[in-house]
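Undergrad: give me a 3D structure for the following:
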Amino acid sequence: MSTDAAATGPRRTDRPLDEAGVVTAVRRAAERGATVRPTGTGAGAPGPLVRTDDVQLDASALTGVAEIVHDTVRVRGGETVADLCTALAADGRALAVVPDAPRATIAGATGLGMYGGAPGEGSLSDQVLAVRLVDGGGRVREVIGPDLDAARCGLGALGVITAVVLRTVPLRRLRVHEEAMPVAEVLGAGRLTRHAWTECDVAVHTGQAILRWADPESDEDVPPEPAGWGHAVSRLASSWWSSRSSWPPPQRWAPGTAGPPHEVLPDPQPWDPDLAEWAVPREGLGTVLRELGAAVAARGHELRPVRVRTGRAETGFLHPASGRDTAYLRIRTRGPAEEPVRRLACAVLEDAGGRPCWTTRHEWGPDELAVAYPGWAAFAEVRDRFDPDRRFTDPHLATVLGP
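TA: Below you'll find the model as predicted:
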């Protein structure tokens, strides 16, 4: 199926119904000398990596769970994270990592390196055991072995992902908690790494934080507290935060909430074009937060609360956590008025050895990225084999990866 696109969007949109349709769409684009960018939906996809003014390949029909076997699942690339989690839960299984984008497709979530705040795990890309894709010549490839580390977080530059095999874990209910405290206490006590899931919102100019964590329920756990208790604790945390910061306290769920990971952990937010997110070495997190606070204070700025999560080192060549245990820092600003503080914060994170996350705004190109990623040359070699004619490279991706 295909439709014409408006002049401001893709020139053409192909919506294949199966893998054979993907092969046809890619070969047709090759015959016409066109480029192709895959996306999970026909509109509203976040970020320039999934936009094009040539051929957009909408893979939203490539859905469904093909097979759940023991501790793995084979799922089609267009299946959403939310639908996969629901299917796994019915079988008593779960994803080891649940990202904040339940409507993202599995191909998109893995291909862009989305993570989920599990300090003992990597991102969703790190759970990938095999990838099936259609390469730039319209050939179907089953990617395993050494090339898999290129396909784990491939940015859509290697081909159109039609299926992914992921590791799964037993489904367990998680109980979530929230507590306000100084960030020094969070870091000094190792609170960010000793739970199954953690996140922290930090007011860097005051050193105050709201820590959230979750652990599996056990048979000894007391029943959930009444809703009023949870909201009372949340109000106390909000009051404590507000007395120390001019920004309103970040809102999540009532402490004591419990449920399956995919129901209680994600914090889905509309895509924000001003959002910046950087991955820094985990051991330097305390220093980075102090330097952020000092930098904005010295220039009379105040930075909105910084969201902090952690994850383990990964093997994916282009994953922001490649080769090192990582802390992810999410910087939110609003419009041109806060552009100076965004640039300042990003400069501090860059100086700290940070790498920009692929789903958010950054200004890096191949020269900076080649220095930051030890697997850069290895990825380029796989890209040359999978897509020598750059069928999947549009002008924006060329500014990131090079021609």
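
Undergrad: contacts and neighbour counts: CA atoms only from here.
TA: Fine.

Undergrad: E277 belongs to a strand?
TA: Yes: residue state for E277 (DSSP: H, G, I helix; E, B strand; the rest coil) corresponds to a strand.

Undergrad: quick one: it and G354 touch, right?
TA: No: taking contacts as Cα atoms under 8 Å, E277 lies outside contact range of G354: 9.5 Å.

Undergrad: quickly note the distance from the closest residue to T315 other than its chain neighbours to A372.
TA: Among residues not flanking T315 along the chain, S322 sits closest, at 5.4 Å (Cα to Cα, 6 or more residues apart in numbering). Note on S322: its distance to A372, by Cα to Cα, to the nearest Å, is 10 Å.

Undergrad: before we compare anything, build this one as well:
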Amino acid sequence: MIKSGRRWSNWSGIVKAKPHTVLYPSHIEEVVDVVKLCSAEGRTLRVVGSGHSFTAIAASNDVFLSLDRMQGILQLNKEAHTATVWAGTKIKKLGELLYSEGLAQENLGDIDVQSIAGAISTGTHGTGLKFGNLATQIIGITVVTGTGEVLDCSEQSHPDLFKALQISLGSLGIIVQVTLKLRTAYKLRYESSRTKLTDCLERLPELTANNRHFEFYWFPYADPCQIKTLNETDEPETSAKISDYVNDVLLENAALGALSSLCKRVPRLCAPVSRMIAAAFPTGVKVAQSHRAFATIRLVRFNEMEYNLPIEAMGDVVREMRETIEKRRYRVHFPIECRFAQADRIWLSPAYDRDSAYIAVHMYRGMPHENYFADMERIFLKYGGRPHWGKLHTLKTARLKEIYPMWDKFLEMRSRMDPEGIFLNPYLRNLFAL
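TA: So this is what the prediction gives:
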């Protein structure tokens, strides 16, 4: 159960830690024992998943706890379309397990390597104005609190705690099980096309209204943008493994990786490389089971900032971002990703009480991102932006309590659930001003 002395870094390599102890529990009772031991010895504890957060939210030089041995479906109700699963279950594995039972999640993001608990705890989302973030699919949570108590929570049994737990940054307790509201398995028709960014922005109301899922990528210094849509279909699944490999691995990853290395060595090439990528981005149509259609292979590593914005601000924000990038001549060749989400009532959700647009900016790993991200963040905040909890941002409590209406209530709940601060690390103490 114990491994220690390891070095750890997140996916992009920007966050590093050397935990004193790494634990791999297999049962809830073992998680309870760990929490009680940490309490008795004055230790701190962070749950670590797949390392796909770009902030230091998971980092710890004390105790790491991995839920990798707590994966799989615990209980299934096909009639009610619900499943209770171990919180450490990776999203890709969960998709296949549910599909084998004829079920699926209603929406997913484009990365499927995270654990389900890690994904919901940081506010991971997909795209589509009829769908909230992944945490909105959760109808039950089992959590081990800072005192070692095991609580089964739902909106009916613990309404305030449940709304705090759905997106909790891992600061209220260790989520060990979740119950998901599901639907019958379904297929999606994925279509990728190119158009001018100006035309895309003019068509936003139509594109968001007429597609189950819609997102677009625009490229600094380039005219074309890529439009991606996903719509439910009864068409047969496409089988083109060779062309998919060429597009997904060779073009979107190997070629991007080679061009990114070139830009890192010769930064003045970023603008022409961005235009080259925009012109060459693969287009076409594929049909697949939903959990496979959502997922995108990401082999080229980068750092990322993402903000949620009022949906009506999307066009103005993109235009101001583009003007600033070109005026400041930022050395950037990665596309900007734009997605959409339905409003919810989760306390720390960036989409709290508003239908939302999400805009994510990226910089190839090892290239300087600080000034670029700072300028983009200033634009996001100007239009009422709220940060994605798993992505880079610079905000602290004073500003966060202004833009998250339930911020103070969340901090009160955190104090009750973890009075000794067992689940706090330096990053969270700084974020919460503790």
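
Undergrad: work out the TM-score between the chains.
TA: TM-score for the superposed chains, counting by TM-score structural alignment, normalised by the length of the first structure: 0.89, backed by 394 aligned residues with a Cα RMSD of 2.9 Å.

Undergrad: for stretch 112-129 of the first structure, grab the matching residue range in the second structure.
TA: Mapping stretch 112-129 of the first structure onto the second structure (TM-score structural alignment) gives residues 122-139.

Undergrad: so S322 and A372 of the first structure - more neighbours on which side?
TA: More neighbours surround S322 than the other of S322 of the first structure and A372, with 23 against 18 (other Cα atoms under 10 Å).

Undergrad: quick one, what contacts the aligned residue in the second structure for the residue nearest to T315 of the first structure?
TA: Aligned counterpart of S322 of the first structure in the second structure: Y352 (TM-score structural alignment). Counting by Cα atoms under 8 Å, 6 or more residues apart in numbering, Y352 of the second structure touches A343, D344, R345, I346, Y404.

Undergrad: using TSV, lay out those together with neighbour count, distance to L151 of the second structure and secondary structure.
TA: Conversion of the contacts of Y352 of the second structure to TSV gives the following (neighbours: other Cα atoms under 10 Å; distance: Cα to Cα, whole Å; DSSP: H, G, I helix; E, B strand; the rest coil):
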residue	neighbour count	distance to L151 of the second structure	secondary structure
A343	21	27	coil
D344	19	24	strand
R345	16	21	coil
I346	23	19	coil
Y404	19	26	coil
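
Undergrad: biggest separation within those, which pair?
TA: Spanning the widest gap among the contacts of Y352 of the second structure are A343 and Y404, at 13.5 Å by Cα to Cα.

Undergrad: residue boundaries of the helices in the first structure?
TA: Ranges of helices in the first structure, per DSSP state H, are 19-32, 81-90, 106-111, 148-151, 183-188, 227-242, 261-264, 285-298, 339-351, 366-372, 376-386, 395-401.

Undergrad: determine which stretch of those is the most buried.
TA: Stretch with highest mean neighbour count among the helices of the first structure: helix 106-111 (a mean of 28; mean count of other Cα atoms under 10 Å).

Undergrad: which of the contacts of Y352 of the second structure does the first structure keep?
TA: Contacts conserved in the first structure for the contacts of Y352 of the second structure, using both residues aligned by TM-score structural alignment, their matches' Cα atoms under 8 Å: A343, D344, R345, I346, Y404.

Undergrad: what would these look like in CSV with distance to V144 of the second structure?
TA: Shown next, in CSV, are these (distance: Cα to Cα, whole Å):
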residue, distance to V144 of the second structure
A343, 28
D344, 25
R345, 23
I346, 20
Y404, 26
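
Undergrad: centroid-nearest residue for the second structure?
TA: T124 (3.2 Å; Cα atoms, centre = their mean).

Undergrad: ok, now which ones touch that one?
TA: So T124 of the second structure contacts G109, N133, L134, A135, G390 (Cα under 8 Å, 6+ apart).

Undergrad: cheers, nothing more for now.
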